[in-house]
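Chemist: can't give you the sequence, but here's the structure:
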């Protein structure tokens, strides 16, 4: 006579918990929180009793959905929407669907979504921002089973595939443009410059480096939002509000500047509205520039001078990387599966429009 099959009821009795708790723990339902002690009790009881998970039944002829998972930190900024547009256009061509995980820069949400990947088993994962450092080991573990691509800051060292961006270069291009127009005393407005969002600091550092080389480092005012702005990102108008509020604060402190740079286009829009409210004309009284060349940069009352770094193309490239990795997993050239790391980078380009002009008293040579 065969050995009796161990059930979740047996495990519940041995662990001293409810049958529903056993079911959720064993099925790794991460939307419910259990103490570490409870999880260990259930897992140890299952192991001691020799529990064998049941095989999942699939309907005959059922076809698994071709799914890609996209991690986003913020959907209030058109930059991320543009990345999604690029990813979706390529995924659609290849017959893939998308599942978007909006982490809102919340570590708990990012961890929860990452743990869901083992059960969801998508054919690929794309991060549209730098993964949090505390989850890099988990992401590397996932990448051994599921192709992963990251649209990241070039200065980050990663062992997964990446579509890269040199944020320091963006800052340098912005600074050179303002210096060429004779802007010696300027301000730079940014979201929180935290260690977790290192790409922001790189843009600022690049900007400062150019002014430092010109002997004007002390003529640059850096205004960055407080760290809690990132925590409340889903509840506010995001970067626009940062640009608006910090510009109003800046104007109370000084009027002795001729240009303001925003870390991105959304911040620049906030800057311009605050200047308009203060009856400061752009660009006659104050030049303004942003970065990212989002759609709205061409739709404002005064078209925004900005930096193009081909956001939609990056989304398409990240998707192409995933497709190449999937194809390589299904092509057997030898007994050893191929290991490859792709890196793509675009050269940023200055887009001069109507919000920057020569500083007062400076004329074109």
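Modeler: That came in fine, so what should we check first? These numbers were taken from a predicted model, which means no experiment stands behind them. Numbers count the residues shown, from 1 in each chain.
Chemist: C-alpha only now, for contacts and for neighbours.
Modeler: Will do.
Chemist: in which helix or strand would I find residue 291?
Modeler: For residue 291, there is no helix or strand it lies in under DSSP states H and E.
Chemist: that should have said residue 242, apologies.
Modeler: Using DSSP H and E, residue 242 falls within helix 238-253.
Chemist: go on, residue 222?
Modeler: strand 220-224.
Chemist: could you pull out the buried residues of that strand?
Modeler: 220, 221, 223, 224 (16 or more other C-alpha atoms under 10 Å).
Chemist: ok, and the closest non-adjacent residue to the second one?
Modeler: Using C-alpha to C-alpha, 6 or more residues apart in numbering and skipping residues adjacent in sequence, the residue nearest residue 221 is residue 187, 4.5 Å away.
Chemist: could you do the last one as well?
Modeler: Setting aside the residues directly before and after it, residue 224 is nearest to residue 190 in space (C-alpha to C-alpha, 6+ apart), at 4.6 Å.
Chemist: check it against this one:
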């Protein structure tokens, strides 16, 4: 096995100089640095990352914990995080909580038992507070993505859920719809609460009465209660349009509607938060409030590495990224 002493001998430098080149520390001339790197390449030398982490107290590994990798929003977010991490010399340790607090806790325990430099964390919901407090108790650098958690002070990258929801509902109102159902995520998730606020605000601004009977709560991953959707459709004054609080809820709603012989948008208009990635490119159908998912991951990673490397000592920051209303064919004018 090639060692730093073999490198030092061939490059005609000390082992300490080789160590400084590997760890990018100390004052070394550019010529010496290049000579050592050239010898390392010639001998196919790979530095021992475990030994380096013990010396530097860093692993250059970051944990990314999200709620649902099958959701195109989080898939794109993860790509933004990975690209930025790689550009800045870090690698990712990935976890997926499936919107499940118990699974999230298992990942937090693993993170604390593994040598990582920081965590990018998309919380399951308000119940994630205990897990986040555990990370902060161990002084783990932390950035929250997509969702905030009451009582947790940390750098946070959010989308403008309230404004995006308001614009989607106003689009439906502009098409003549007045009975607009909301299929929302759990109330213990900050984005669901904000989208509910935007929904109600749009109705109020347009003098449309709010009706709690038109609001259905579900897990963000899917509509799990087909009976609830059926009850929504069989109200004395049923909805003519549905605002789904995320893309998976929209897909579940459309599948449920089709199971009951209803077509979108002929029988029911549907809009939703978050786009469907490549599916939208192949079949541009759903009207959406599209969030800059890649930017969520990229900016969150940049902020986290700034914390890890001591470039940011300020109070926790929050940024709210705007969404873009993309009008397609899933919503139509209300038939008279």
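Modeler: Everything's here; your move. Since the structure is predicted, the reported quantities are computational estimates derived from the model, not experimental observations.
Chemist: TM-score for these two?
Modeler: Remark: TM-score between the superposed chains equals 0.73 [TM-score structural alignment, normalised by the length of structure 2]; 282 aligned residues with a C-alpha RMSD of 3.0 Å.
Chemist: okay if I get the buried residues of strand 220-224 of structure 1 as JSON lines plus distance to residue 181 of structure 1?
Modeler: Converted to JSON lines, those look like this (distance: C-alpha to C-alpha, whole Å):
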{"residue": "220", "distance to residue 181 of structure 1": "15"}
{"residue": "221", "distance to residue 181 of structure 1": "18"}
{"residue": "223", "distance to residue 181 of structure 1": "22"}
{"residue": "224", "distance to residue 181 of structure 1": "24"}
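Chemist: farthest pair in the residues you listed?
Modeler: 220 and 224 (12.8 Å; C-alpha to C-alpha).
Chemist: trace residue 247 of structure 1 over to structure 2, please.
Modeler: Aligned by TM-score structural alignment, residue 247 of structure 1 pairs with residue 229 of structure 2.
Chemist: how close does whatever residue of structure 1 lines up with residue 195 of structure 2 sit to residue 162 of structure 1?
Modeler: Using TM-score structural alignment, the partner of residue 195 of structure 2 in structure 1 is residue 203. When distance is defined by C-alpha to C-alpha, to the nearest Å, residue 203 of structure 1 is 19 Å away from residue 162 of structure 1.
Chemist: go on, residue 136 of structure 1?
Modeler: Note on residue 136 of structure 1: its distance to residue 162 of structure 1, by C-alpha to C-alpha, is 14 Å.
Chemist: residue 292 of structure 1 too?
Modeler: Residue 292 of structure 1 is 19 Å from residue 162 of structure 1, where distance means C-alpha to C-alpha.
Chemist: what does residue 333 of structure 2 correspond to in structure 1?
Modeler: Under the alignment by TM-score structural alignment, residue 333 of structure 2 pairs with residue 358 in structure 1.
Chemist: neighbours around the nearest residue to that match once chain neighbours are set aside, how many?
Modeler: Leaving aside its chain neighbours, residue 358 of structure 1 sits nearest to residue 181 (4.5 Å; criterion: C-alpha to C-alpha, 6+ apart). For residue 181 of structure 1, the neighbour count with other C-alpha atoms under 10 Å is 18.
Chemist: what lines up with residue 181 of structure 1 in structure 2?
Modeler: By TM-score structural alignment, residue 181 of structure 1 lines up with residue 175.
Chemist: my guess is residue 302 of structure 2 contacts residue 84. True?
Modeler: Yes. Using C-alpha atoms under 8 Å, residue 302 of structure 2 is in contact with residue 84, at 6.9 Å.
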